[in-house]
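Enquirer: fold the following.
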Amino acid sequence: MAEKTALLLLQMGGPDSIAAVEPFLMNLFTDRDIIKIGPSLLQPFIARRIVKKRAPKVAQHYREIGGKSPIRELTDAQGQGLQALLGDDYRYFVAMRYSRPSTLEALAAIKKAGIQRIIVLSLYPHYSKATTGSSLNELSRVLSQAGNRFQVTCIDRFYDHPIYIKALTEKVREGLAQFPDPSQVQILFSAHSLPQSFIDEGDPYLEHIQTTVRLVMEQLGNASPHHLCFQSKASRVKWLEPSTEATLKRLAGEGRKEILMVPLSFVSDHIETLHEIDIQYAEEAKSLGIERFVRSPSLNSSPLFLECLADLVRRVVTP
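Expert: Predicted coordinates:
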């Protein structure tokens, strides 16, 4: 019988209850891979003040989407689907960066299962030090403290993988099918923003995002006008532009009436799709006079997306 291989899925995570919102935000704002607030010794104290101020509003947003993030269940479904495609020699585990199960808990479960070989698969298609980089740094820290010596292989990006592009294009087409004349639709690719300083320092995230957009539009045959914008700015420093809000206002000012939002850098539904796009941006679009505002479905457990993940694993097992 072949030895099992662990598939360790890295994801951001999210609160599984309203009570978990504050701890989730605290974990986020104390991660210096994302944001450095003063000296490292003081960051937890400053972060706590920020979180106390933000938590009530964020908690209300989670109430409006059912009282929690669905990302754990959706990631489990992706893991189950991936495991089914790869067969009995594989077993999936999940490591959430800012919620549970933590990286430490995931590795403890792998060790308890008697598995030595781990294929680490980041569920962020576009590499950034703020997402995949942070998760891998946490993995490295935990591994360095572990008594067990694992054999680890990492897959840290797949922004241009042909099956990923095909899966994303399929979802865009599903969205376009909700309009009478897709050629009149403005496609807004909305990616999670990052501080501009990250890009200036060499982070490849923006280049990866731009490549994904180009490849998807090539698959679509450039049938509709498209735009790239950025959402979820989280501080006062300069972030990637244009913002999604500014892009909606510009298009409305040009008399555009039909918008398809395509969430990029998100492979599962969570607060940025279910609340920020589906509620906040939808309301903004309506107030601006946009008559038809649609979001393309998230990848979640799309068969094509699961096949992409399986292909990524097969390629590192048999280069």
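Enquirer: when you work out contacts or count neighbours from here on, use the C-alpha atoms and nothing else.
Expert: Will do.
Enquirer: gap between stretch 169-176 and the chain center?
Expert: 18 Å (CA atoms, centre = their mean, to the nearest Å).
Enquirer: residues in contact with the residue sitting nearest the centre point of the chain?
Expert: By CA atoms, centre = their mean, the chain has its centre lying nearest to Phe266, at 3.3 Å. Shown in contact with Phe266 (CA atoms under 8 Å, 6 or more residues apart in numbering): Tyr124, Ala191, Ser298.
Enquirer: tabulate those (CSV), appending distance to Ala109 and neighbour count.
Expert: Formatted as CSV, the contacts of Phe266 follow (distance: CA to CA, whole Å; neighbours: other CA atoms under 10 Å):
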residue, distance to Ala109, neighbour count
Tyr124, 23, 22
Ala191, 33, 23
Ser298, 29, 20
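Enquirer: surely Ile187 is in a helix?
Expert: No. Residue assignment for Ile187, taken from DSSP: H, G, I helix; E, B strand; the rest coil, gives strand, which places it outside any helix.
Enquirer: so what's the residue count around it?
Expert: Neighbour count for Ile187, taken as other CA atoms under 10 Å: 25.
Enquirer: which one is it nearest to, not counting chain neighbours?
Expert: Counting by CA to CA, 6 or more residues apart in numbering, the nearest residue to Ile187 once its immediate chain neighbours are dropped is His226, at 4.4 Å.
Enquirer: in contact with the one you found, which residues?
Expert: His226 sits in contact with Gln186, Ile187, Leu188, Phe189, where contact means CA under 8 Å, 6+ apart.
Enquirer: so where do the helices sit in the stretch 101-250 of the chain?
Expert: 103-112, 132-145, 162-176, 196-200, 205-220, 244-253 (DSSP state H, counting those that start in this stretch).
Enquirer: can I get these in TSV with mean neighbour count and distance to Lys52?
Expert: Shown next, in TSV, are the helices of the stretch 101-250 of the chain (neighbours: other CA atoms under 10 Å; distance: least, CA to CA, whole Å):
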stretch	mean neighbour count	distance to Lys52
helix 103-112	18	25
helix 132-145	16	24
helix 162-176	20	37
helix 196-200	14	26
helix 205-220	18	30
helix 244-253	17	26
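Enquirer: Ala310 is nearest to which of these?
Expert: Nearest to Ala310 among these is helix 162-176 (10.2 Å), distances taken as CA to CA.
Enquirer: what sits up against the closest one?
Expert: 158-159, 182, 185, 212, 215-216, 219-220, 260, 262, 294-299, 302, 304-305, 307-308.
Enquirer: and it with helix 205-220, angle?
Expert: Orientation of helix 162-176 against helix 205-220 (axes from the mean of the first three to the mean of the last three CA atoms, to 10 degrees) gives an angle of 70 degrees.
Enquirer: what residue of this structure is the furthest out?
Expert: Largest centroid distance in the chain under CA atoms, centre = their mean is Met1 at 36.0 Å.
Enquirer: would you do the same for the sequence below? I want to compare the two.
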Amino acid sequence: MLEAQPETQTGRCPVRLDRPGAGRLEHASPDHPPVPQAKIGVLLANLGTPDNYDYWSMRRYLNEFLSDKRVIDYPAWKWQPLLQLIILTKRPFTSGANYKSIWNHDKGESPLMTITKDQTAKLAEAMATRFGEGVMVDFCMRYGNPSTQSKVDEMVAAGCEKILFFPLYPQYAGATSATACDQFFRALMTQKWQPAARTVAPYFDHPAYIRALADSVRRTYDAMEEKPEVLVTSYHGMPKRYLMEGDPYHCQCQKTTRLLREELGWGKDVVQTSFQSVFGREEWLRPYTVEHVADLARQGVKRLAVVAPAFSADCIETLEEINEEIRESFEEAGGEKFTYIPCLNDEADHIEALAAVIEANLAGWTAR
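Expert: From the prediction side, this is the model:
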């Protein structure tokens, strides 16, 4: 038998372990439920993905996403009839076709799912190197599967007395970071023994993240004979009204671009900011990427590169929208060479940057 750590260190009663991760209380009655060894959980969170690209899979996913009041904040009486009767009868077909064009058919999942799994595995390895087996790393999706609730349940059942929740959005936005945290807190509300919890702040200006972003640009440019004339940093858009109501997303995007430009040592005209994925009739943050790249082409820019610093992993907004729709807009307006620079994904310097953010946020919870 192996003895667990003493009560003063773990907060749990002394345990004798019959198998890895679970045991019985040393002085408890025989029918006492098994008690897992205390751990710290690191729960990564991304936006989400449909389970498949068929109509009903897409409809379920879009319904959950577009019913989120953080995403669409119109009154339900006004928004839900439009969503249920019009948008969700048509959009699953078009969105499903877009997902099909980028789907990882070998693994039967979206690229976002594949990449997030790879990121999680590498971060788990990095945490094991730093802290041993006492830190458990997993991921969840705000919409779709695996759900936040299911992963919080798993971590609590595995003995996580503390959970660090990490939304994988460099820049904060109410429609991304905040709604992910909302769901995390809702999941905590269901726990009998609620773990201590922390959330990771946005890391849009973290030096290691900026360096990784700049290095990804340099690697792409170094491999090209003719360098792009302009680099566009394209961020996911949001209604301009959100900015006026206090959301810091726009300002954090602008700062990320400025820090990237300074790290590269390039001028303001060479690195420009725009916003994509406009939805509905309301005015969104400008300039719109799909229009901006066409304007650059009409102004004589022949070679253009686009990078997406708001996305930690390639997804429908990058692989389909940027690399297909926005590319087409540039080329139709007279542009000749369009280069999409992939997200940082599971690149070693990105994993190292994320690991540094995690380690800083675990301060006081671990021996290091």
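Enquirer: sorry, back to before: what's the residue nearest to Ile187 of structure 1 aligned with over in structure 2?
Expert: In structure 2, the residue paired with His226 of structure 1 according to TM-score structural alignment is Val271.
Enquirer: and for Asp278 of structure 1?
Expert: So Asp278 of structure 1 corresponds to Asn323, using TM-score structural alignment.
Enquirer: okay, now the spatially closest residue to that match that is not a sequence neighbour: neighbour count?
Expert: Spatial nearest neighbour of Asn323 of structure 2, excluding adjacent residues (CA to CA, 6+ apart): Tyr340 at 6.1 Å. Residues near Tyr340 of structure 2, counting by other CA under 10 Å, number 20.
Enquirer: what do you get for the one 5 residues further on?
Expert: Residues lying near Asn345 of structure 2 (other CA under 10 Å) number 19.
Enquirer: so where do the strands sit in structure 2?
Expert: 2-3, 15-19, 22-25, 39-49, 135-144, 160-167, 196-199, 230-236, 271-276, 303-307, 337-341 (DSSP state E).
Enquirer: want to try JSON lines for these, with distance to Tyr74 of structure 2 as columns?
Expert: Shown next, in JSON lines, are these (distance: least, CA to CA, whole Å):
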{"stretch": "strand 2-3", "distance to Tyr74 of structure 2": "56"}
{"stretch": "strand 15-19", "distance to Tyr74 of structure 2": "52"}
{"stretch": "strand 22-25", "distance to Tyr74 of structure 2": "47"}
{"stretch": "strand 39-49", "distance to Tyr74 of structure 2": "21"}
{"stretch": "strand 135-144", "distance to Tyr74 of structure 2": "19"}
{"stretch": "strand 160-167", "distance to Tyr74 of structure 2": "24"}
{"stretch": "strand 196-199", "distance to Tyr74 of structure 2": "27"}
{"stretch": "strand 230-236", "distance to Tyr74 of structure 2": "20"}
{"stretch": "strand 271-276", "distance to Tyr74 of structure 2": "21"}
{"stretch": "strand 303-307", "distance to Tyr74 of structure 2": "31"}
{"stretch": "strand 337-341", "distance to Tyr74 of structure 2": "34"}
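Enquirer: out of those strands, nearest to Leu83 of structure 2?
Expert: When the strands of structure 2 are compared (using CA to CA), the closest one is strand 135-144, at 16.7 Å.
Enquirer: map Gly174 of structure 2 onto structure 1.
Expert: By TM-score structural alignment, Gly174 of structure 2 lines up with Lys129.
Enquirer: give me the neighbour count for Arg19 of structure 2.
Expert: Counted with other CA under 10 Å, the neighbours of Arg19 of structure 2 add up to 11.
Enquirer: I'd like to know how far it sits from Pro167 of structure 2.
Expert: 33 Å (CA to CA, to the nearest Å).
Enquirer: repeat for Asp73 of structure 2
Expert: 21 Å.
Enquirer: and what of Trp193 of structure 2?
Expert: 23 Å.
Enquirer: ok, those two, which is more surrounded?
Expert: Pro167 (28 against 11).
Enquirer: pretty sure the more buried one sits against Val200.
Expert: Yes. Pro167 of structure 2 is in contact with Val200 according to CA atoms under 8 Å; the separation is 7.0 Å.
Enquirer: biggest helix in structure 2, by residue count?
Expert: As assigned by DSSP state H, the longest helix anywhere in structure 2 is helix 111-131.
Enquirer: same check on structure 1?
Expert: From DSSP H, the single longest helix across structure 1 is helix 43-64.
Enquirer: outside of that one, which residues touch it?
Expert: Residues contacting helix 43-64 of structure 1 (CA under 8 Å, 6+ apart): 18, 21-22, 25-26, 29-30, 36-37, 67-69, 271, 275.
Enquirer: would you reformat those residues as TSV and include distance to Ile199 of structure 1 and neighbour count?
Expert: Output for those, formatted as TSV (distance: CA to CA, whole Å; neighbours: other CA under 10 Å):
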residue	distance to Ile199 of structure 1	neighbour count
Ile18	34	19
Val21	29	24
Glu22	29	19
Leu25	24	22
Met26	25	20
Phe29	20	22
Thr30	21	20
Lys36	16	13
Ile37	19	17
Gly67	34	17
Lys68	32	22
Ser69	29	22
Ile271	24	20
His275	27	17
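Enquirer: among those residues, which ones are in helices?
Expert: Counting by DSSP H, the contacts of helix 43-64 of structure 1 contribute Val21, Glu22, Leu25, Met26, Phe29, Ile271 to helices.
Enquirer: what does the second one correspond to in structure 2?
Expert: Residue correspondence, TM-score structural alignment: Glu22 of structure 1 in this structure matches Arg59 in structure 2.
Enquirer: give the closest residue to that match in space, chain neighbours not counted.
Expert: With CA to CA, 6+ apart, the residue lying closest to Arg59 of structure 2 is Pro92, at 5.4 Å.
Enquirer: what do we get in structure 1 for that neighbour?
Expert: Using TM-score structural alignment, Pro92 of structure 2 pairs with Ala55 in structure 1.
Enquirer: ok, Met189 of structure 2 next?
Expert: By TM-score structural alignment, Met189 of structure 2 lines up with Ser144 in structure 1.
Enquirer: from Leu136 of structure 1, how far out is that match?
Expert: Noted for Ser144 of structure 1: a distance of 12 Å to Leu136 of structure 1, by CA to CA.
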